[in-house]
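Colleague: Sharing a sequence plus its predicted fold:
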Amino acid sequence: MATSKPHVLIIPYPAQGHVIPIMELAQCLVKHGIKVTFITTEATHKLVTSNGLDQDGLGDLMQMVSIPDGLEPWEDRNDVCKLTRSILQTMPGKLEQLIMMINKEESNKITCVIADGCMGWAVGVVKKMGIRSAAFWSASVATLASIFCFQKLIDDRIINENGIPLNGQMIQLSETLPPMKPENLGWTSFEDVATIEVIFKLLIGAEEAYRMTEWFLCNSTTELEPEAFSLYPDLLPIGPLLASNRLANQAGHFWKEDPSCLAWLDQKPERSVIYIAFGSFTIFNQTQFKELALGLELSNQPFLWVVRPGLTNESTTAAFLDGFMDRIGSRGRIVSWAPQQKVLAHPSVACFMSHCGWNSTLEGVTNGLPFLCWPYFTDQFYNETYICDVWKAGLGFKKDENGIITRGEVKDKVEQLLGDKTFRDKAVVIKEKVTSSVREGGCSHHNLSSFIKWIHEEDQGSVG
């Protein structure tokens, strides 16, 4: 007989930018009566559950389960190369064991697995077990297009078979997509060859998943990336998946939010505050950190700056910030982590200085904010191209001969962005297009509804 409720297993790549949007997808499914088992690594599970996510608050239809990533508890999970190698070696077997254990209970069997595109290997595991699958891509579709074109890039001698760029020739994936530098491909911005090669191997799994899955869902909209979606019409936009429907505000966050900054924003004039946040991976050396701070000081604008643990690894940061904030006074506020979507929606915020991670990009455009772009690695450089050159809703920074964005450059770009109403006007137009997509009748809303309907229909058709 059919199971009592469809049961979906979801597995993200263990990084905050991947966990947050797919957690939102999980909670959308729960709202529609679908049982979800959300799989994270043990280390990620500990981070997420220790920062405000209460298992009981997820409801009866969702549970979080962890499996080992293969590393010892004390090993550095910021070492992307080591973590990814360990995932590829360890987690396929662990996932298969977990599914077999769950499926022993006839009424609780997994009816579908949704794998993060960066965990494409999971699709192969469940296909072998006879379980239906879907893939979910948390970044831009333009980034995904560069991965899908990997064989052409190899054939054209732009990269070798391990993903290493062979020359500096600009890449034009199609006539309709903006050009990109080889060093800005999603896997080539790491400093060492070993990391580039293992990330390339991981990402090729997304292309394999694309060929094997029945659904490939994307956290984007046709309004943001019409050219990329036209290249792959069977990719389904269901985004932006944001926290407005979230059952638990902290779902997926690795750090505890400081909501006190919202009261501080309440005291600032409308459209006056620069919000600065660089995501969960960006690291600054001390020189760059100080130049940014001094540029904010020179701008004379109110600012809210997220300085998360590990943003700069220099021990002198605290002492510098003490003196800096003594001079700034109430004009500035520094927090270790912010309730970002609430901040971006606040009327006092004028612009978003961002690393241009895709989640932050979606959150910024959904709130109609112009950007000051400061990308750090992977897809962030191509996202900057879209923000500045395609959508024309932001400005990038220029580095000096030492590779530093100086205080003067920070001041100048702040003044240029806030002094030209065109940037905000462009951002507001994009906001209207994007938000209409997730409303009833919009493309993303329709696609997500169709996917949910498919899950229910597949469950009704499963016979014991």
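Modeller: Sure, I can see it.

Colleague: going forward, measure contacts between C-alpha atoms and count neighbours the same way
Modeller: Will do.

Colleague: tell me, what residue is most central in this structure?
Modeller: For the chain, residue 17 is the residue whose C-alpha lies nearest the centre (CA atoms, centre = their mean; 3.4 Å).

Colleague: distance of that residue from residue 356?
Modeller: Between residue 17 and residue 356 the distance is 11 Å, computed by CA to CA, to the nearest Å.

Colleague: With residue 52 instead?
Modeller: Here the distance between residue 52 and residue 356 works out to 26 Å (CA to CA).

Colleague: what's near enough to touch residue 1?
Modeller: 462-464 (CA atoms under 8 Å, 6 or more residues apart in numbering).

Colleague: By neighbours, which of those wins?
Modeller: Per-residue neighbour counts (other CA atoms under 10 Å) across those peak at residue 462, which has 12 neighbours.

Colleague: my read: it touches residue 2, true?
Modeller: Yes - Residue 462 lies in contact with residue 2 (CA atoms under 8 Å); the separation is 5.4 Å.

Colleague: buried sites along the lengthiest helix in the chain?
Modeller: Identified as the longest helix of the chain according to DSSP state H is helix 80-102. Neighbour counts over helix 80-102 (16 or more other CA atoms under 10 Å) mark 81-85, 87-88, 90-92, 94-95, 99 as buried.

Colleague: residues contacting the nearest residue to residue 102 once chain neighbours are set aside?
Modeller: If you skip the residues right next to it in sequence, residue 102 has residue 109 as its closest partner in space, 6.4 Å away by CA to CA, 6 or more residues apart in numbering. For residue 109, the set of contacting residues under the criterion of CA under 8 Å, 6+ apart consists of 3, 7, 102-103.

Colleague: Got another one to weigh against that:
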Amino acid sequence: MEEMTENINQKPHALMFAYPLQGHVIPFVNLAIKLASNGFTITFINTKSIHDQISTARGHSLDQDIFVEARKSGLDIRHTTINDGFPLGFDRSLNHDQFFEGILHVFSAHVDELVGNLVGEDPTINSLIVDTFYVWGSMIAEKYKLVNISFFTEPALVLTLYYHVDLLRKNGHFASTENRKDAITYIPGVKSIMPTDLTSYLQAKDDISTPVHRIIYRGFHDVKKADFIICNTIQELEHETISALHQKQPFYSIGPVFPPGFTKTGISASMWSESDCTEWLNSKAHGSILYVSFGSYAHTSKHEIAEVANGLLLSGVNFIWVLRPDIVSSDETDFLPVGFEDRIKGRGLIVSWCSQIDVISHQAVGGFLTHCGWNSILESIWCGLPLICYPLLTDQFTNRKLVVDDLKIGIDLCDKKSILSRQGICKKINNLMGGEKSEEIREQVKKVKKMLEDAMEQNGSSAINFNMFVEDVKAKIATNKGFTVDENGAGVVDNGWH
């Protein structure tokens, strides 16, 4: 009887597989901390390449993982690595398509082997949390009898567009010889969306069989087999979309998934060495700095970088600009206009990477020119910063719609039909940082920030959803182990005699 009770109340022990991109690893790490703080045992799996980059950025040896401090505080988080199928020296950014072919076809074999070994060594493992873009979640979960949990790190609107890609195809808005240009009004939970606001992959006309497209087709077919979907958003931001998804599957909006206290902790998942901007920030007036970052993944052209640089010069504002060395490409690192860095001395700071949370939470920062990555948007809202939107790739075009059209907490860097120009950039920067529309947008950001804060309160929507998710996972674990849970929460042996 004692053994049965122990099995019924078995602690959730989840394997977590983050997608091997910076913007996915960060919320996965934050989720691991949150789950471990709420009674989970976590075994976190990074690819060897990601682990190597993070360790190098932190100046740590490869045998030290990012959760050392978390374990010291009593959290049960283990860490291991997995081969993604490529040697460490392989340039995954430069050889993007080749890398994702490997993720699509080869990586699952490595996952299967690792999970088999882990489950064989530790029978307490009972759950699997995978990024929604992985194509093998249901196969691995079924094979090893694990609860199948899909974590989507982007907004629910993006999820539902991929989830209903068959409807887009059927109605001629995607994968057609000439994609329709009228408004899309048939996606459940989405009143209307223009084709130009679809993710970049769903705007494609001819090349719809790239590795990423095939990952989308398979991954978002596979997610329909998940036991639970959790999403880094809040109900109040996307109520109708979330309600429609909830009709399909158990869906929990648990965002924003931030680090504890929204501060830089001993747990850093940064893949680049971070510059400390504090001294420079402290020397500037309150709200005077525009933070500029195009994220960790997307690329842009040398011409566009030049226009942004000259727009910043013309604007006269103080700025911090995060410019990855590979922002144009891995083999073109000389992309700034000649003499630019000399001309911005005193009012501009260029860094290759920094702790974004540390910078945008500083009182001197008053706005954010962003590529519209979802992590950046949520962090900006939390800091009360209005946004200038410059989407480059993937979900960023859809995120822009949420920011500018739906939430009204930002402006576009350039109108959809206009060409990016330094004069236009200068005008938009000045409008955001102190123009007549600036105060209106800032007031709206405060309202949306309050929505996020309220959602995370003890009785807020995200807190309630998270607690419900945890309880539902525990119940599912008990069911998988041959038990059911009665209405009083007591375990009952499920021997199939009904």
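Modeller: Structure's in. What do you need? The structure presented is a predicted model; accordingly, all values stated were derived computationally and were not measured.

Colleague: Superposed, what's their TM-score?
Modeller: The TM-score (TM-score structural alignment, normalised by the length of the first structure) is 0.90; 456 aligned residues with a CA RMSD of 2.7 Å.

Colleague: Arrange the contacts of residue 1 of the first structure in CSV, one row each, with distance to residue 147 of the first structure as further columns.
Modeller: What follows is the contacts of residue 1 of the first structure, written out as CSV (distance: CA to CA, whole Å):
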residue, distance to residue 147 of the first structure
462, 34
463, 38
464, 39
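
Colleague: Out of these, flag the one nearest to residue 379 of the first structure.
Modeller: Within the set of the contacts of residue 1 of the first structure, residue 462 lies nearest residue 379 of the first structure; the separation is 39.4 Å, counting by CA to CA.

Colleague: can you tell me how far the residue lying closest to residue 265 of the first structure once chain neighbours are set aside sits from residue 277 of the first structure?
Modeller: With CA to CA, 6+ apart as the criterion, residue 265 of the first structure has its nearest non-adjacent residue at 6.2 Å, and that residue is residue 348. Distance of residue 348 of the first structure to residue 277 of the first structure, computed by CA to CA: 16 Å.

Colleague: Likewise for residue 355 of the first structure?
Modeller: For residue 355 of the first structure, the distance to residue 277 of the first structure under the criterion CA to CA works out to 7 Å.

Colleague: how about the residue nearest to residue 265 of the first structure, what's its partner in the second structure?
Modeller: Following TM-score structural alignment, the counterpart assigned to residue 348 of the first structure within the second structure is residue 364.

Colleague: for that match, what are its contacts?
Modeller: Taking CA under 8 Å, 6+ apart as the definition of contact, the neighbours of residue 364 of the second structure are 281-282, 284-289.

Colleague: and the aligned partner of residue 168 of the second structure in the first structure, what does it touch?
Modeller: With TM-score structural alignment defining the correspondence, residue 168 of the second structure maps onto residue 153 in the first structure. By CA under 8 Å, 6+ apart, residue 153 of the first structure lies in contact with residue 159.

Colleague: Then the one 4 residues further on?
Modeller: Neighbouring residues of residue 157 of the first structure by CA under 8 Å, 6+ apart: residue 166.

Colleague: what's the answer for residue 208 of the first structure, then?
Modeller: Residues touching residue 208 of the first structure, when contacts are defined by CA under 8 Å, 6+ apart, comprise residue 120.

Colleague: Secondary structure element holding it?
Modeller: Element membership of residue 208 of the first structure, judged by DSSP states H and E, is helix 193-212.

Colleague: Mind checking what helix or strand follows the host helix or strand of residue 384 of the first structure in sequence?
Modeller: In this structure, residue 384 of the first structure sits in helix 380-385 according to DSSP H and E. Sequence-wise, the next helix or strand downstream of helix 380-385 of the first structure (DSSP H and E) is strand 394-396.

Colleague: in the stretch 151-300 of the second structure, which spans are strands?
Modeller: When assigned using DSSP state E, counting those that start in this stretch, the strands of the stretch 151-300 of the second structure occupy the ranges 228-231, 251-253, 289-293.

Colleague: What residues in the first structure pair up with the shortest one?
Modeller: Counting by TM-score structural alignment, strand 251-253 of the second structure pairs with residues 235-237 of the first structure.

Colleague: which residues are contacting the matching stretch?
Modeller: Outside of stretch 235-237 of the first structure, the residues within contact range by CA under 8 Å, 6+ apart are 215-222, 229, 443-444, 447.
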